[in-house]
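Student: Next input, structure requested:
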Amino acid sequence: MILTYVFYGHNLDKSIATDVGAGDVSGHWQAGTDSDPYPYQVWIPEAQTESMPLVLILHTRGEQGDDNNAQIITELASTWANNVEEPSILLAPQAPSGTGAWSVTDLDNIIYEIQSNYNIDLNRLYITGHSFGGRGVLNMLSGSDHKFAAATLFAPSGKGFDDLDTSTLGETPQWYVVSKSDVIVDDEAVYNYFLEVYASDSQ
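Tutor: Prediction:
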């Protein structure tokens, strides 16, 4: 397993995320079919290929709602959409207001739906999330039917990580990014969980 923990002593300049540069592939967001409980948007490249990677993007708690739009104007989703370098499908579901945690089953069902509608390379399923979404990434790595090729977690939140089974994380490469000055996310708890995952895989 590849595990990388990036620790920042100060908050990141948000402009860093959005000014990476334009990607080589153009595309557009399109609202998906009505999905209960998560409406979603799909970023579709102008020119599709026979085998495309799928990136599942999970938003923060601040983008919860039912407008099916707030989740795609976040820095995480917009950065991905602005920097696609090869034809890819981006999937951005929206959790309803008041959602306590992302449902693994419901996210799996949406992925299955996307797989039936687009030419997805099952060996290139990726997942990323920020805060509430970062915790959703951990939930998916622990219990999803799908095997992800890699995961990036930005300040995964939660009251603790004791409910997650580190032995089920498999061989998914994971990158954790946290900030010491984060007033919401407990960076120590994230780091201790990171060490637990590392120890579990080492055994």
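
Student: drop to CA atoms for contacts and neighbour counts, all remaining ones
Tutor: Will do.

Student: Can you tell me the closest non-neighbouring residue to the most centrally placed residue in the chain?
Tutor: Nearest to the mean C-alpha position of the chain, counting by CA atoms, centre = their mean, stands residue 128 at 2.1 Å. In this structure, residue 128 finds its nearest non-sequential neighbour in residue 152, 4.7 Å apart by CA to CA, 6 or more residues apart in numbering.

Student: on that earlier part again, what about the residue nearest to the centre of the chain, is that helix, strand or coil?
Tutor: Here residue 128 is recorded as strand under DSSP: H, G, I helix; E, B strand; the rest coil.

Student: next one: residue 125
Tutor: Residue 125 - assigned by three-state DSSP - is strand.

Student: hang on, the earlier thing: so the residue nearest to residue 128 sits against residue 176, correct?
Tutor: Yes - counting by CA atoms under 8 Å, residue 176 is a contact partner of residue 152 at 6.1 Å.

Student: tell me what the helix or strand hosting residue 43 is packed against?
Tutor: Counting by DSSP states H and E, the element that carries residue 43 is strand 40-45. Applying 3 or more CA pairs under 8 Å, 6 or more residues apart in numbering; DSSP states H and E, we find strand 40-45 packed against strand 27-31, strand 89-93.

Student: Output the contacting helices and strands for the last one.
Tutor: The reference is to strand 89-93. Applying 3+ CA pairs under 8 Å, 6+ apart, one finds that strand 89-93 contacts strand 40-45, strand 52-58, helix 75-82.

Student: what's the most buried one of these?
Tutor: strand 52-58 (a mean of 24; mean count of other CA atoms under 10 Å).

Student: this one as well, want them side by side:
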Amino acid sequence: MKKIILTICILFSVLFLNAQDFKKYDKGSFIKGKDSIYYRVLFPENFNPEQKYPLVIFLHGSGERGNDNASQLVHGGKLFLKNDVRKNFPAIVVFPQCPANDFWANINIDKDAKGKRKLSFVEGGKPTKIMHALQGMIKDFLKKPYVNREQVYVGGLSMGGMGTYELLRRERHKFAAAIAICGGDNTNNIEKYKKTPLWIFHGAKDDVVDPALSIAIAERLKTVGKEVKFTLYPTANHNSWDSAFAEPELLPWLFSHKK
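Tutor: Modelled structure (predicted):
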């Protein structure tokens, strides 16, 4: 019984500490006309508005959708709070949140004969409501004098990985580099972001988003793209973001790129 109580106490302590850490992410919103999007933003330590800083946009997966302006920090939020990351890569990091009834990317979700989820990605087409708002939010951030427009990056996982590809093709001239974790796209869209350096990650045993989607994008980009890195984790399932976030070269690679 004492062990159970101790375990519960430790669990609550960890959750409390995480919540306290996430308070370093300020709450914000972008509302203009019919567009509205809520986000959390982490400013560099000793932030000086007279300096210019890189801007990182990170897009969460479908499980973190909602309106609490908090859940989107579950995966990736801790990475940018690490002391060495804040010291070595001072940047403005933004985690926007997608509502529960929307999707970053414009895709169709069906089921095959066996009941397995099947994704088909739209070639071209209009942006979803939240993608349109996201584009407006990014444009608003780029107007701020303390944002370095030469170092704007985007990354995302799962649904956010799909959103990363879509954002790259819709705003192809804005990003210096990008990372996409267990995402996917219509390979016909690749021409629109082939000049953006991209690091793609996927788990070979992913049973939620088929790794074949990332493989197809990586293989196509290797023939037409400017720079592509592809990491396939042989034993990882859908949560390949855990391995991606642990890559020692992830952030050095990302921040090394400038427009």
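
Student: Spatially nearest residue to residue 124 of structure 1, not counting backbone neighbours?
Tutor: Leaving out its chain neighbours, the residue that sits closest to residue 124 of structure 1 by CA to CA, 6+ apart is residue 53, at 4.9 Å.

Student: The host helix or strand of residue 120 of structure 2 corresponds to what range in structure 1?
Tutor: For residue 120 of structure 2, the enclosing helix or strand under DSSP H and E is strand 117-121. Per TM-score structural alignment, strand 117-121 of structure 2 has no counterpart in structure 1.

Student: Mind checking what helix or strand follows that strand in sequence?
Tutor: Scanning forward in sequence from strand 117-121 of structure 2 by DSSP H and E, the next helix or strand is helix 129-142.

Student: re earlier: figure out which of the helices and strands packed on strand 89-93 of structure 1 is closest to residue 94 of structure 1.
Tutor: strand 40-45 (5.8 Å; CA to CA).

Student: That closest one vs structure 2, average distance?
Tutor: Average distance, strand 40-45 of structure 1 versus aligned residues of structure 2 after superposition (mean CA distance after the TM-score superposition for structure 1): 1.1 Å.

Student: quick one, that strand and strand 89-93 angle?
Tutor: 160 degrees (axes from the mean of the first three to the mean of the last three CA atoms, to 10 degrees).

Student: residues contacting the residue nearest to residue 124 of structure 1?
Tutor: 87-89, 120-126 (CA atoms under 8 Å, 6 or more residues apart in numbering).

Student: ok, now with 7 Å
Tutor: 88-89, 120-121, 124-125 (CA atoms under 7 Å, 6 or more residues apart in numbering).

Student: just the helices in the stretch 151-259 of structure 2 please.
Tutor: Here the stretch 151-259 of structure 2 has its helices, by DSSP state H, counting those that start in this stretch, at 159-170, 211-224, 241-245, 250-255.

Student: Dump those into TSV; add mean neighbour count as well.
Tutor: TSV is the format used below for the helices of the stretch 151-259 of structure 2 (neighbours: other CA atoms under 10 Å):
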stretch	mean neighbour count
helix 159-170	26
helix 211-224	18
helix 241-245	18
helix 250-255	16
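
Student: Which among those is found nearest to residue 19 of structure 2?
Tutor: helix 241-245 (19.3 Å).

Student: Kindly name the residues of structure 1 that line up with the closest one.
Tutor: Counting by TM-score structural alignment, helix 241-245 of structure 2 sits on no residues of structure 1.

Student: which outside residues touch that helix?
Tutor: Under the criterion CA under 7 Å, 6+ apart, residues 79, 157, 181, 201 lie in contact with helix 241-245 of structure 2.

Student: do stretch 214-231 of structure 2 as well
Tutor: For stretch 214-231 of structure 2, contacts defined as CA under 7 Å, 6+ apart pick out 182-184, 187, 194-202.

Student: circling back to that earlier point, looking at the helices and strands packed on strand 89-93 of structure 1, which is nearest to residue 15 of structure 1?
Tutor: The minimum distance between residue 15 of structure 1 and these falls on helix 75-82, with 9.1 Å, by CA to CA.
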